[in-house]
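Asks: what's the 3D shape of this:
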Amino acid sequence: MSSIYDSGKSALDELIEWAEANAVGDKRNEATTRLHLIDKLLIDVLRWPRASIRAEEKAGTGWIDYALGSPATQLIVEAKREGVHFDLPAGVGTGVHKIENLILGDKGKSLREALTQVAEYAARNGVAPAGVTNGHQLVLFIAARMDGVPPLKGRALVFPSLADMRTDFRLLWDNASASGVDSKTLHSTVSLLEAPPPEPLSMHLVNYPGSKRRNSLQSGLDILGELFLEDVTRLEELRKDFLRECYASSGALSQYAEVSKQILRTRYALLNEEDGPDVSPIEGRKGLNQNLTQDMLAAAAARRPIVLLGDVGVGKTTFIQRLVHVDAEELFDKAISLYIDFGSSTTLTRIDSHVVEESIRQLRENYDADIEDASFVEAVHHGALNRFERGVVGRLKEIDPMAYEKEKINLLRRAVEDRAGHLKASLEHLRSNWRRQLVIFLDNIDQRSSEDQEQVFLIANELAQTWPATVFVTLRPETFYRSSRSGTLSGYQARVFTIAPPRADVMLQRRVDFALGQLRATGRLGSFPANVTVDSDSLEAFLEILAENFRSNDSLLSLIDNLAGGNMRLALRFVTGFIGSGHIDTAKMIRIFHESGRYAIPLHEFLRALLFGDGVYYDPQSSPIANLFRISQPDGREHFLMPLILSQAQILGERVGDEGYVSAESLYEFTQNLGFDVEQVANALDYAVEKRLLDTAPRHSGEAPRLHYRITTVGAYTTRVLLAYFAYVDAMLVDTPIVDEQYRKLIKDDHTLPERVTRSEYFRIYLDRQWSKVKDSGLPWRWSETSEKLSADIRRVGRKADPQAWNY
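Replies: So this is what the prediction gives:
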């Protein structure tokens, strides 16, 4: 089979032959020229997929002849009728030439007008590569530039005829084919070097991001906070009490989310598409889904695993523990339960051997069943020993008893060395003799790659098929959705239950109240040696502050709930990071609490702990909070690209009702119409997914997979709320490139609060000036409105820092 490159070259030969045989001079009008020549050049020769080409798209007062690329427009081509000949200077052949020299005088008028027209369309739609052609000649250039040079002052790649295209087909292919444009070859061909954005202030800081020092009080609180809020869940003697008192049911809709209830309600709606698997929520209004316990009894007979689906951190592990030790305690007391944790090791190389070895260890330690004990091995392989004794080698028993025993030992040794086979036989032996159901949980694989998750599902399926067990496996929804339709899981039928996150405020209230109860009752945790207690009045005071705020501080709960985005593990990490943070005045908080009996945590205090973590400066690599002002090109408008994308995704998602998902094509169309180019948009979308501002999923409803995006509470809250806070801007300006040199000099490494307030105001004014370059009409989000709110917050902080300077 020939490559698409070879096919394109052959198609060009055919086009040249056809054009010569059907030459009609200049009689073809534009439509016929496009039909006979240009369509074939783009589709057959340059191999642009027909589905990725859109013709006659509206662009201002004109129309784009060809917009090529999907989901984003990557190349714009202006078509002229065959009779419009581009009169090139004498001696100009295939190659790169200065555009100014090509369009001089009356003879250059037709090419000048065509290039000007397509440059306007390209700038309006944020598409850098563009071309003009009459079916015989082709001129390619960069029509939307970020370096301040007018497009017609640049250089162009010229092909004077179809024959020239054939002679230099490699040059044509590399610069104008679908794969060539995707590789941005034209930029280097015409010697256009894309300038990077200016370096942010952080690049000039010697100790960036630095390490924030803690005093002894903060260091102690940091350790004790983690002990009482996180480690308490791992203590065997407190497990049942913890699960009864702290468990928060999944599926309760947040009252603080910055996205619609519809999006929250349809969190896993993609899984219920036509021809998809049978999916049920694990819990309803009346508690545990009764089908789950019924399926547990039937799954072993049906020989299929039970899949528990939930996003990372929603509480799948806690649900399993609650199921085993509380909700279905009687059932599991009569069962052999093996829990394989794939999150406890970061060095797994063979997942299947991990399942086997962990199962063997747990049988030995939890059920006193050492399957490698000699007498146990003999009991398990009793049938094989009987067959051995009746066989030929068995006659050694009378002739040479010593040799017989050696052969018998070798037989059992080989059986034990087959770890998986011996384990399976051992489990069948235990089930038969102990008359217990066997239940296996494969958990925390969702923290690993999609490939690892698929491998574990296959292991779960094999175990369900061949072992006498009910097998549970936890997966991420997007992995299951994609793989069940087009990947490894597509050939399997599994029973599927979804686990939605609980309300973060409920989870936090219960967790802190439980920790406080333990601290007040004993001053120790059960796993401590008898003579060791935790003597910390400061920790108790701090936990009491948290307990009160988690009951009544709506702005704080809203921040945690939205930025956690359903990840309860992350929400808890926010709290433990706040306890003992070097960025808050812990002693002041405790003093006020002791004096007045309460302390309302200001939003900016908690926010600073999240923004900076253990660093002195904001570090985008370690902070859970995204920098929405980041840019990838020296284009000041790009500071607003991320909020615009997030707001558009939210508005479209909540309007259409398709579980909040918006096609990639619609987001590219929106942003390119604002003049942003493909690279800027792609960069922003990738960053948004990486920072959990957007969810992404392929849609498989009756067509080839198409990428879709959905706003998260993280993205909505960061855009709607955080952008207007001094604390957020104060952190982000260190990491944000400033394209205006005048303002770049004003953004310095300031440390005192009055200085930081002043530079934040400079940054706000700088952004106001960059916003003036954006077409502020019919947009889903406007910086001008956010700027007003930010100005008020900067003045509020300024009046505290320097009343005289900000008293207006």
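
Asks: When you work out contacts or count neighbours from here on, use the C-alpha atoms and nothing else.
Replies: Noted.

Asks: Check which helix or strand residue 668 maps to.
Replies: helix 664-673 (DSSP states H and E).

Asks: Could you also give me the structure for this second sequence? I'd like to compare it with the first:
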Amino acid sequence: MLTLAQGKENLRRLIDSLSEGSDRNESQTRFHIIDIVLKDCLGWEGEIEVENYEEKGFTDYELGSPRIAILEAKRQGRTFELPAGYSKKIVVDLKSLMQFSVETSNAIEQVQHYCSLRGVPVAIISNGTQYIAFLATRTDGKSIFEGDAIVFHSLENIYEKFNEIWQLLSIQGVKEYNLFRRLNNIEKGIPKKLSSYLLNYPKARYRSETQTSLRSLSELFIQDIVENEELEENFIKECYCESGELEQYSLLSKNILKKRYSALFHDDEHSPTLLPVKDKKHNNLTLDAIAGSLSHRPIVLLGDVGVGKTSFIKNLIYNTATSEFKNSITIYINLGSEGALTSNLKDFIIREIEEQLYEVHDIHLYDFDIIRGIYASEIIKFDR
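Replies: Have a look, this model is predicted:
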């Protein structure tokens, strides 16, 4: 495979070999200059078709297999004239090029016509020393001739900016869609989902025998252990691994819980501490400051199925924030495994709260003291 350094060296030899003022016809231009630039400088050797005839005409060069670019060759004496001030630019708008030169306009329209008939996205015109490339087909709702083009106005210009022409017009560069990104400004939009690059997506795929066996073993050895209340706490303590962002989230969650409940239980516990958002050395919020500011808000943990939300919460309960949960009234309801088949979700949740308050925290909602506390204001009004 041709490398960038080899391509640039071959271009230098081509420039040195060309005599000034020569006027080659179209076939001579192709043989002496364009062939060398494409094969020896840009790496298209083995992926070039010449004089390919299809409906309404011959194409000079079709590049790629399958074809991805068409190059239309013109005689060396026909110069693609550029407007004043454009000679130092690589990206030039097509409309200006076509309005300034009839010769250039005809060549651009010709190669674009060939590309549209053959379904080829990249169009190139060249007289051997000058190269103009643009997108001949678009899917962004923009007219072809309202777009931009890549322009190299001489072989010396190509040599000076060889890294750019390699990225845009070499066989690797075109196949990596670098020209599309440069002219379409793809980076400015939202990237496509990776699934959009997959053929026949979505598609059902059945597990292999090995995958089925591994699934059965995992359910036997892991899922049953996790769902066993006697072993759950030890399993989480021994097997849960905190690292990176998870460790930070655990510490922050612990601090939020600590701030939220610190004033509700024992008098000797400290209330949330006020801390400055920034000091002379640091501009970052401390975890205590963040926890204090969030302590009056609900905490919502979002994530896809199977990413570890339940394990994260269980680890908070058994490991990271054990003391905070011991001083709190915790109700744990798993809607995935326990509430999925219920016909009335509201009744299910209320029933679960009542049962867990009684069985776990020894709180009976119908105790006289609790009832009297709940309806205290109504009782006082009634007494009056």
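
Asks: Got a TM-score for the two of them?
Replies: The TM-score (TM-score structural alignment, normalised by the length of structure 2) is 0.48; 202 aligned residues with a CA RMSD of 3.0 Å.

Asks: And the helix holding residue 668 of structure 1, what does it pack against?
Replies: Applying 3 or more CA pairs under 8 Å, 6 or more residues apart in numbering; DSSP states H and E, one finds that helix 664-673 of structure 1 contacts helix 109-125, helix 641-656, helix 678-690, strand 706-711.

Asks: could you pull out the strands for structure 2?
Replies: Secondary structure of structure 2 (DSSP state E): strands located at 48-54, 57-63, 69-73, 91-93, 122-126, 131-135, 148-152.

Asks: got the angle between the helix holding residue 668 of structure 1 and helix 678-690?
Replies: Using axes from the mean of the first three to the mean of the last three CA atoms, to 10 degrees, the inter-axis angle of helix 664-673 of structure 1 relative to helix 678-690 is 130 degrees.

Asks: Pull out the buried residues from helix 664-673 of structure 1.
Replies: Neighbour-count burial for helix 664-673 of structure 1 flags 664-673 (criterion: 16 or more other CA atoms under 10 Å).

Asks: Stretch 788-795 of structure 1 too?
Replies: For stretch 788-795 of structure 1, a neighbour-count test (16+ other CA under 10 Å) marks 789-791, 793-795 as buried.

Asks: Work out for me the element residue 497 of structure 1 sits within.
Replies: Under the criterion of DSSP H and E, residue 497 of structure 1 resides in strand 495-498.

Asks: following that strand, which helix or strand comes up?
Replies: Tracing the chain past strand 495-498 of structure 1, the next element assigned as helix or strand by DSSP H and E is helix 504-522.

Asks: helices or strands up against that next one?
Replies: By 3+ CA pairs under 8 Å, 6+ apart, helix 504-522 of structure 1 packs against helix 216-229, helix 239-246, helix 537-552, helix 554-564, helix 568-578.

Asks: Can you work out which other helices and strands pack against the first one?
Replies: In terms of contact count using 3+ CA pairs under 8 Å, 6+ apart, helix 216-229 of structure 1 is assigned the packing partners helix 504-522, helix 537-552, helix 568-578, helix 586-596.

Asks: Minimum distance to residue 682 of structure 1: which of these has it?
Replies: helix 568-578 (27.1 Å; CA to CA).

Asks: list the helices and strands that closest one packs on?
Replies: Packing contacts for helix 568-578 of structure 1, counted by 3+ CA pairs under 8 Å, 6+ apart, involve helix 216-229, helix 504-522, helix 554-564, helix 603-612.

Asks: angle of it against helix 537-552?
Replies: Comparing the axes of helix 568-578 of structure 1 and helix 537-552 via the same axes, to 10 degrees yields an angle of 130 degrees.

Asks: between helix 568-578 of structure 1 and helix 586-596, what angle do the directions make?
Replies: If you take the same axes, to 10 degrees, helix 568-578 of structure 1 sits at 90 degrees to helix 586-596.

Asks: a helix runs through residue 442 of structure 1, doesn't it?
Replies: No - counting by DSSP: H, G, I helix; E, B strand; the rest coil, residue 442 of structure 1 falls outside a helix, being strand.

Asks: Distance of it relative to residue 497 of structure 1?
Replies: As judged by CA to CA, to the nearest Å, residue 442 of structure 1 and residue 497 of structure 1 stand 15 Å apart.

Asks: go on, residue 185 of structure 1?
Replies: For residue 185 of structure 1 relative to residue 497 of structure 1 (CA to CA), the value is 48 Å.

Asks: Give the residue from those two that has the larger number of neighbours.
Replies: More neighbours surround residue 497 than the other of residue 185 of structure 1 and residue 497, with 21 against 18 (other CA atoms under 10 Å).

Asks: so what's the more buried one up against?
Replies: 279-282, 306-309 (CA atoms under 8 Å, 6 or more residues apart in numbering).

Asks: any chance of the residues you listed in JSON lines, with secondary structure too?
Replies: What follows is these, written out as JSON lines (three-state DSSP):
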{"residue": "279", "secondary structure": "strand"}
{"residue": "280", "secondary structure": "strand"}
{"residue": "281", "secondary structure": "strand"}
{"residue": "282", "secondary structure": "coil"}
{"residue": "306", "secondary structure": "strand"}
{"residue": "307", "secondary structure": "strand"}
{"residue": "308", "secondary structure": "strand"}
{"residue": "309", "secondary structure": "strand"}
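
Asks: Closest one of the residues you listed to residue 551 of structure 1?
Replies: residue 282 (27.1 Å).

Asks: Would you map the helices across the stretch 101-250 of structure 2?
Replies: Taking DSSP state H, counting those that start in this stretch, the helices of the stretch 101-250 of structure 2 run over residues 102-118, 155-160, 162-169, 171-175, 178-184, 209-218, 224-227, 229-239, 245-261.

Asks: what packs against the fourth one?
Replies: Other helices and strands packing on helix 171-175 of structure 2, by 3+ CA pairs under 8 Å, 6+ apart, are helix 162-169.

Asks: follow-up on the earlier one: got the helices of the stretch 101-250 of structure 2 as a markdown table, with mean neighbour count columns?
Replies: What follows is the helices of the stretch 101-250 of structure 2, written out as a markdown table (neighbours: other CA atoms under 10 Å):
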| stretch | mean neighbour count |
| --- | --- |
| helix 102-118 | 18 |
| helix 155-160 | 17 |
| helix 162-169 | 20 |
| helix 171-175 | 17 |
| helix 178-184 | 17 |
| helix 209-218 | 11 |
| helix 224-227 | 14 |
| helix 229-239 | 13 |
| helix 245-261 | 18 |
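
Asks: Looks like residue 576 of structure 1 contacts residue 228 (just checking).
Replies: No - between residue 576 of structure 1 and residue 228 there is no contact under CA atoms under 8 Å: 9.5 Å.

Asks: Show me the one of the strands of structure 2 that comes nearest residue 4 of structure 2.
Replies: Closest approach to residue 4 of structure 2 among the strands of structure 2 (CA to CA): strand 148-152, 17.4 Å.
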